[in-house]
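A.B. asks: this is the structure alone, sequence omitted:
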């Protein structure tokens, strides 16, 4: 299968590291022009410099896309994309009874409304051109709501509802909308979270494996995924070859969700 994004413009939000960075790298390797995004000029510049080793057609946009103003600046600077990857997201454990309104709103604005605003801005142009791809990077936590991250799971479930509904809204336009559901994935952020307070001296891969065994015991692969493994699904579902898949929730969870559908 030859996945080719030559002539296509791709936006990957939250892409200075982790899954987003791996996805941007995959798109560049397949010939796309890519805009990466992060909150600071420094992180964006570092990501762009690293990605230019893969391909020259990469730009950066610094801005906190949880805020409407930053989304407006992005759209003004880059009015059209062929592929939109709504990857921006935050996570972190907090007990339900100790999670205040402002944290719920922060998670909602970041994980949900950033994708809503950008999809609303870019989908009409895709439909007018007769081709486009929108992907929401959700999580297996959308289905397996974590008891210690209910506020996070809520936002990931919301992404599934939006992606399914938007796929229906864009029926017969040539634009597909899908969600990708990673399971435990060894991104830089997850690695830092797992290592915090761990004094075992084990490698981060071993710590991640132990976490999966203890907290995601239904995992079939018995390990955390790599960011590249998740990015592969994102790149594929955004390709021309995936034209018959829309409104889907595609799991890259290592079999954590115990379901045959």
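C.D. replies: Noted; the coordinates are in hand. It should be emphasised that the depicted structure is a prediction, and the values quoted were computed from it without experimental measurement.

A.B. asks: use CA for all of it now, contacts and neighbours both
C.D. replies: Fine.

A.B. asks: on contacts alone, who are the packing partners of the helix or strand hosting residue 26?
C.D. replies: When elements are assigned from DSSP states H and E, residue 26 belongs to helix 18-29. For helix 18-29, the elements it packs on are strand 9-12, strand 33-38, helix 41-51, helix 227-237, judged by 3 or more CA pairs under 8 Å, 6 or more residues apart in numbering; DSSP states H and E.

A.B. asks: now the helices for the stretch 51-200 of the chain?
C.D. replies: 68-77, 101-108, 114-129, 150-169, 188-195 (DSSP state H, counting those that start in this stretch).

A.B. asks: tell me the helices and strands packed up against the second one.
C.D. replies: Spelled out, it's helix 101-108. Checked by 3+ CA pairs under 8 Å, 6+ apart, helix 101-108 has helix 150-169 packed alongside it.

A.B. asks: got a list of what residue 254 touches?
C.D. replies: By CA atoms under 8 Å, 6 or more residues apart in numbering, residue 254 lies in contact with 183, 219-225.

A.B. asks: report the inter-axis angle for the top strand by length along the chain versus helix 150-169.
C.D. replies: If you go by DSSP state E, the chain has its longest strand at strand 175-182. Put simply, strand 175-182 runs at 160 degrees to helix 150-169, going by axes from the mean of the first three to the mean of the last three CA atoms, to 10 degrees.

A.B. asks: can you classify the closest residue to residue 47 other than its chain neighbours by secondary structure?
C.D. replies: Leaving aside its chain neighbours, residue 47 sits nearest to residue 16 (5.2 Å; criterion: CA to CA, 6 or more residues apart in numbering). Here residue 16 is coil, with the state taken from DSSP: H, G, I helix; E, B strand; the rest coil.

A.B. asks: for the helices and strands packed on helix 18-29, which one sits closest to residue 205?
C.D. replies: helix 227-237 (12.9 Å; CA to CA).

A.B. asks: show me what that closest one is packed against.
C.D. replies: helix 18-29, strand 175-182, strand 249-252.

A.B. asks: pasting the second one now:
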């Protein structure tokens, strides 16, 4: 299916690896001019080079910024300019007992996971509304609906992302702009892969066996395996396209059936 993204400019926060890079690659493959982002200049340039190699003729670019630093975000926005598609992907993830998460950590998670999307949307949505077309996609998580006991800080920020997206969608009434969220499930991102490999090495166990054992602990998954980043990116690419014009204010699941509610 042609997603009609030729000539569109997209910015994907936190896109040098994992889900973010998969989204950037999917959008690039559909003809969008994608701006990738990360905290490290070398990783950003590497992501740009990989996109060019994977999609000959494409013209991706990159901007460096730590989304936990408001001033760095402001500098990025000054360099970014007009975009048609904004994918709020950047995020922190980690397991921790509630009693062990101090105020500074809570603040860091809110700055990166929530305020990144707030700051980007506040600057970029106005232009979309003026031009009469645009797409904003928030990469949330099933953990924002069913908050894990060992990730209360993470789940809380993902729930907040859903609230921000829902409120912003109401600003788009009668326009060609949409705001939606994607509820990702257990995804085999770079970080998860590294953690699984570390466990396998420590246990002197086969990688596949460790990966299967970890996902097997999730009693509600219907997929019964980790989601690949590209699978989640396929949904994001659709939501970023003109094809998704009737989908607005929605939280769509790419969770492998982990959530058990009907809606």
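C.D. replies: The structure has been received and is ready for your questions. This one's a predicted model, so the numbers in the text were calculated from it and none came from an experiment.

A.B. asks: next, the TM-score between them, please.
C.D. replies: TM-score for the superposed chains, counting by TM-score structural alignment, normalised by the length of structure 1: 0.96, backed by 259 aligned residues with a CA RMSD of 1.1 Å.

A.B. asks: rewinding a little: ok, now how distant is the residue nearest to residue 47 of structure 1 from residue 258 of structure 1?
C.D. replies: Residue 16 of structure 1 sits at a distance of 32 Å from residue 258 of structure 1 (criterion: CA to CA, to the nearest Å).

A.B. asks: who's more crowded, these two?
C.D. replies: residue 16 (27 against 10; other CA atoms under 10 Å).

A.B. asks: show me what that one lines up with in structure 2.
C.D. replies: Counting by TM-score structural alignment, residue 16 of structure 1 corresponds to residue 16 in structure 2.

A.B. asks: I'd say its match and residue 35 touch.
C.D. replies: No: the pair residue 16 of structure 2 / residue 35 is not scored as a contact, 10.5 Å apart, by CA atoms under 8 Å.

A.B. asks: what lines up with residue 63 of structure 2 in structure 1?
C.D. replies: Using TM-score structural alignment, residue 63 of structure 2 pairs with residue 61 in structure 1.

A.B. asks: and the residue nearest in space to the middle of structure 2, what is it in contact with?
C.D. replies: With distances taken as CA atoms, centre = their mean, residue 89 lies nearest the centre of structure 2, 2.6 Å away. Going by CA under 8 Å, 6+ apart, residue 89 of structure 2 touches 12-15, 19-20, 138-140.

A.B. asks: let's see it at 7 Å
C.D. replies: When contacts are counted by CA atoms under 7 Å, 6 or more residues apart in numbering, residue 89 of structure 2 touches 12-14, 20, 138-139.

A.B. asks: please apply the same query to residue 152 of structure 1.
C.D. replies: 91, 107.

A.B. asks: tell me the counterpart of it in structure 2.
C.D. replies: Using TM-score structural alignment, residue 152 of structure 1 pairs with residue 154 in structure 2.

A.B. asks: ok, residue 19 of structure 1 - contacts?
C.D. replies: So residue 19 of structure 1 contacts 187, 227, 230-231 (CA under 7 Å, 6+ apart).

A.B. asks: make it 6 Å
C.D. replies: residue 227 (CA atoms under 6 Å, 6 or more residues apart in numbering).

A.B. asks: how close does it get to residue 101 of structure 1?
C.D. replies: Residue 19 of structure 1 is 28 Å from residue 101 of structure 1, by CA to CA.

A.B. asks: now the contacts of residue 254 of structure 1 in TSV, with distance to residue 247 of structure 1, neighbour count and secondary structure?
C.D. replies: Output for those, formatted as TSV (distance: CA to CA, whole Å; neighbours: other CA atoms under 10 Å; DSSP: H, G, I helix; E, B strand; the rest coil):
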residue	distance to residue 247 of structure 1	neighbour count	secondary structure
183	19	24	coil
219	25	19	coil
220	25	13	coil
221	26	13	coil
222	29	18	coil
223	28	24	coil
224	26	25	coil
225	24	20	strand
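
A.B. asks: from those, which is closest to residue 167 of structure 1?
C.D. replies: Using CA to CA, these come closest to residue 167 of structure 1 at residue 183, 23.1 Å.

A.B. asks: can you tell me what the closest one aligns to in structure 2?
C.D. replies: Match for residue 183 of structure 1 (TM-score structural alignment): residue 185.

A.B. asks: same check, this time on residue 118 of structure 1
C.D. replies: Checking TM-score structural alignment: residue 118 of structure 1 goes with residue 120.

A.B. asks: neighbours around its match, how many?
C.D. replies: 21.

A.B. asks: equivalent analysis for the one 5 residues further on, please.
C.D. replies: Summarising burial for residue 125 of structure 2: neighbours were counted as other CA under 10 Å, giving 26.
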